[in-house]
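Novice: My questions concern the predicted model and sequence given below.
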Amino acid sequence: MTDQLQAKMVLDKNYEIAKVDERIYGSFIEHLGRAVYGGIYEPGHPQADEQGFRKDVLELVRELRVPIVRYPGGNMVSAYNWEDGVGPEDERPRRLELAWRTIETNEVGTNEFADWAKKAGADVMMAVNLGTRGIDAARNLIEYTNHPGGTYWSELRKSHGYDHPHNIKTWCLGNEMDGPWQVGHKTPYEYGRIAEETGKAMKLVDPSIELVACGSSNTDMPTFPEYEATTLDLAYEQVDFISLHQYYGNRTNDPASYLAKNMDMDHFIRTVRSTCDYIKAKKRSKKTINLSFDEWNVWYHSNEADKRIEPWTVAPPQLEDVYNFEDALLVGSMLITFLQHADRVKMACMAQLVNVIAPIMTENNGKAWKQTIFYPYMHASLFGRGVSLKPVLSSPKYDSKEFTDVPYLDCAAVYSEENKEVTIFIVNKNLTDSIPLTADLRSFEGYHLAEHLVLAHDDLKAVNTAVKEEVVPHSKGQSTLEEGILKSNLEKTSWNVIRLKKS
């Protein structure tokens, strides 16, 4: 360790960014691979409840305290008829699912998923089909889910055994409609118009809902950020959020560049928020559009395996990335990036929740276990609720093949005055050395060090399996707090959660 590898920080309770919207710890369940069938739902499993939902999976989801789950897609929703998934199960049709070229049995649909979400302690973020369908199907669906009764669709829901409405309050207007891979792909103008009119009809049915318009599928799309600008120019007054999607991978096996990819995410967020604000200025509007980062994760490990999937089968093992330790570090940095933008990023969905690029894995008729990425996600969700603060951090930096001036340390902090807690999240990206941190926390008078959790491993490629969870956090972090000065030694390549409590 050299003298240059020293970090300093000032954290003050008055340096507020914004209150954290708990929905940034959301997730996503799509009818894709084994996310539903064999993931959350497996009627023959020893742990299945009376509805066929796996209780071991529900327990892990509740451990994450997932506040909201996006459903039913994803690419799948763009050719989905929601009516196929309601009513008597033996009358539901089997369909060709075009997005992932599988067979959809429709055993699980809107009502079952609403039941599952209630058991998981989560709200539902429902997506409507704006690929092959549009205004009519969307207004009917929200009448089915949200209207109390006395109309065709609300009474149909009652006839299916649900007297009370589901009251789903967050809705996505389609999915990745800029993508040529999407069934019903649309130009920015085409999408902006259908989003505006669909949103208008849905809010006439239930004015209390919030709507998410599709943004670009990723920053490499040729129409980014024109798609956002055109969509919002047309649908600004109807929608409340614009969506962002981004996945990262380490295909070149360059850890230094890979661990810096949250800098790309930061740039993405800044570009989209400035695009939103440009349209706000153009329209002289007082309304601010917030960001819903409703697909994000690491995704690359399973790409080759997915090419060998036999088409038109039921729930094949698609997108089953086995995550390693370095993936967990990047996930931690991505969560930190959301907290740094808590004033505008109000929702985010780790894609996805079970089996499909997920923190939770299962075996059919077997075990469920935690992937490496489970832990930073869990820590952020448990301890990252309150007010996001802006740390004034002086960190040593490095250059990689893809990025320059990369801070070795990523940091976010959350203050809960109600719970008398302060939590500092830090990732050390240094591949070889620990970094000592000195932090001035004197504004938090009367607080003591509660714990310093660490996720670290000597092997960046270490993974967790059903047999052994190799990568797990410990509570032996090296920190002291004396007279308001925190001194911490941050292990090389580590995720750190430093928690303070008031005596």
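Specialist: Structure's in. What do you need?

Novice: When you work out contacts or count neighbours from here on, use the C-alpha atoms and nothing else.
Specialist: OK.

Novice: give me every residue that touches the residue lying closest to R54 once chain neighbours are set aside.
Specialist: Take R54 and drop its neighbours on the chain: the residue closest to it by C-alpha to C-alpha, 6 or more residues apart in numbering is A48, 4.4 Å away. By C-alpha atoms under 8 Å, 6 or more residues apart in numbering, A48 lies in contact with 41-42, 54-55.

Novice: adding another structure so you can compare the two:
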Amino acid sequence: MADNKAKMNLDKNFKVGEVDDRIYGSFIEHLGRAVYTGIYEPDHPTADEDGFREDVMELIKKLDVPIVRYPGGNFVSGYNWEDGVGPLEDRPNRLELAWRTIETNEVGTNEFMDWANKADTDVMMAVNLGTRGIDAARNLLEYCNHPGGSYYSNLRKEHGYEEPHNIKTWCLGNEMDGPWQLGHKTADEYGRLACETAKVMKQVDPEIELVACGSSYREMPTFAEWEATVLDHTYEHIDYISLHQYFGNREEDLENYLAQSVGMDDFIESVIATCDYVKAKKGSDKEINLSFDEWNVWFHSNEADKKLEPWQTAPPQLEDIYTFEDALVVGMMLMSLLKHADRVKMACLAQLVNVIAPIMTEEGGDVWMQTIYYPYLHASKYGRGTVLDSVISSPTYDSEDFDEVPFLDAVSVMNEEDDELTIFAVNRSQEEDLAFECDLKGFEDYDVVEHIVLENEDVKARNTADNPDNVTPHTNGNATVKDNKVVADLSKLSWNVVRLKNNK
């Protein structure tokens, strides 16, 4: 890097949009150990009266997760929701075909709602549009949301839940563009089904918001055409379209891996453009927003998962143990979401516990935080308010997939209620620190109160059950305010959170 200086310009009056708190959502699927020995383990020393692990709950509450998607994922496309309600002794064991395991149905809709209430989070419920359809979706919604006097609302009362759950966010299936999905459909087939299901569900409860399936990831061969066709069918009946994306450093090319968030930005902007094309085509006044309801790093466990014997109950599936470099990528994916806060209104880190997750458990044992826990924690805690439109100048590099990748990736969030400003920044350089400078127009009385840094000399450093604090943030960053500018040295390969507050 010939020039190790990077500059950011902020103006209090130039705004991207308000952050919807649901951008910091997560995901629990009936997959691997996410539920069983993850959030739920009745025999664990910390288990509460309902069998939920309180040590796990404590770490989840620190994240302040506003919404959790449930019960899938690929799982939902073969799920009969009726299997998971009513007396435990009457619930069947089922072959779970998406992940080739045995599902005991010990935890179902009501138990998960109990957990969500304890976790102080809302639920984004998904309906099965793979092997089922309109009827099962309307019945589940009636069971969950109708106050009483009908068959399924009365059934809920019989099961011990007098008051409705009032779930207000619903996914119309999962990844229906994917050939791996049970009940995979063409865009026209799915669009028609999603439209008719949406109409019926909003008759049952007009106050719900609905998410239609977008592409499973940016590289899908049907990408963009899928969105356009699905929206053509559903536009006036749904509220969001979904995006999914996972990254991984399979080629051991760190420069290219750290540049992947550039592709995430492009993915988001392409979907926005497609939504607005359909809006224009229909002459509609309605705006469709985005739900990025699966995103994360996922690749470490791929080979191990291929060796698992089928038809186990809650085997260790998708248990990526994350590195320091993965934490940087997760931090930049969070920044991509924030940069598009005007249209990305919900997002779900997939997933929350054990399965490609920031939180890991040992059956009967401890719980610990992965490297990716920390950027997620920082963004959720300090990234609420209004995203400002940042202008950044930075030296760049070319990678395998992207040209002119800036060494500095950064975004800022203003919280007017608390008189705070937070700058999130990553230095992508493997060799040099960045001399960072940020003009603060409209923040004349602000001073730095904290500069959090996540860094490590070993990009492959991990946290483990035996060494849970191997990669942790510190607060020894040197950011200060001089002449109404933030100045700081951003260490090579570092995640930075610079927090400022009005001193008047």
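Specialist: Looks like it arrived, so ask away. Note that the structure is predicted; figures quoted are calculated from it, not measured.

Novice: Quick check: TM-score for this pair?
Specialist: The TM-score (TM-score structural alignment, normalised by the length of structure 1) is 0.99; 502 aligned residues with a C-alpha RMSD of 0.8 Å.

Novice: ok so, going back, roughly how far apart are the residue nearest to R54 of structure 1 and L141 of structure 1?
Specialist: 29 Å (C-alpha to C-alpha, to the nearest Å).

Novice: before we move on, what about S388 of structure 1?
Specialist: Look at S388 of structure 1 and L141 of structure 1: by C-alpha to C-alpha, they are 36 Å apart.

Novice: Out of the two, name the residue with the larger neighbour count.
Specialist: Legend: neighbour count by other C-alpha atoms under 10 Å for S388 of structure 1 and L141, higher for S388 (28 against 19).

Novice: what's the helix or strand for that one?
Specialist: Using DSSP states H and E, S388 of structure 1 maps to strand 387-389.

Novice: helices and strands around the next helix or strand after that strand, which ones?
Specialist: For strand 387-389 of structure 1, the following helix or strand on the C-terminal side (DSSP H and E) is strand 392-394. For strand 392-394 of structure 1, the packing partners by 3 or more C-alpha pairs under 8 Å, 6 or more residues apart in numbering; DSSP states H and E come out as strand 7-10.

Novice: Which elements pack onto the strand it packs on?
Specialist: Judged by 3+ C-alpha pairs under 8 Å, 6+ apart, strand 7-10 of structure 1 is in contact with strand 392-394, strand 435-440.

Novice: who's in contact with that strand?
Specialist: 391-396, 435-441.

Novice: same question, stretch 188-196 of structure 1
Specialist: Residues from elsewhere that reach stretch 188-196 of structure 1 (C-alpha under 8 Å, 6+ apart): 130, 134-135, 173, 177-178, 213, 226-228, 230-236, 238-239.

Novice: I'd like to know which of these are buried.
Specialist: 130, 134-135, 173, 177-178, 213, 227-228, 230-236, 238-239 (16 or more other C-alpha atoms under 10 Å).

Novice: mind listing what W99 of structure 2 touches?
Specialist: Applying C-alpha under 8 Å, 6+ apart, we find W99 of structure 2 in contact with 31, 74-75.

Novice: part of a strand, is A488 of structure 2?
Specialist: Yes: looking at A488 of structure 2 with DSSP: H, G, I helix; E, B strand; the rest coil, it is inside a strand.

Novice: give the contact list for the closest residue to it other than its chain neighbours.
Specialist: In this structure, A488 of structure 2 finds its nearest non-sequential neighbour in A479, 4.2 Å apart by C-alpha to C-alpha, 6+ apart. Counting by C-alpha under 8 Å, 6+ apart, A479 of structure 2 touches 448, 450-451, 486-489, 498.

Novice: Tell me the most packed of these, by neighbour count.
Specialist: Counting by other C-alpha under 10 Å, top hit in the contacts of A479 of structure 2: V498 with 24 neighbours.

Novice: Verify the stated contact: it with E420.
Specialist: No: with contact defined as C-alpha atoms under 8 Å, V498 of structure 2 does not count as touching E420 (10.6 Å).

Novice: thinking again about what came up before, ok, which of the helices and strands packed on strand 7-10 of structure 1 comes nearest L5 of structure 1?
Specialist: strand 435-440 (5.7 Å; C-alpha to C-alpha).

Novice: and that closest one, how far from structure 2 on average?
Specialist: By mean C-alpha distance after the TM-score superposition for structure 1, the fitted strand 435-440 of structure 1 averages 0.9 Å away from its aligned residues in structure 2.
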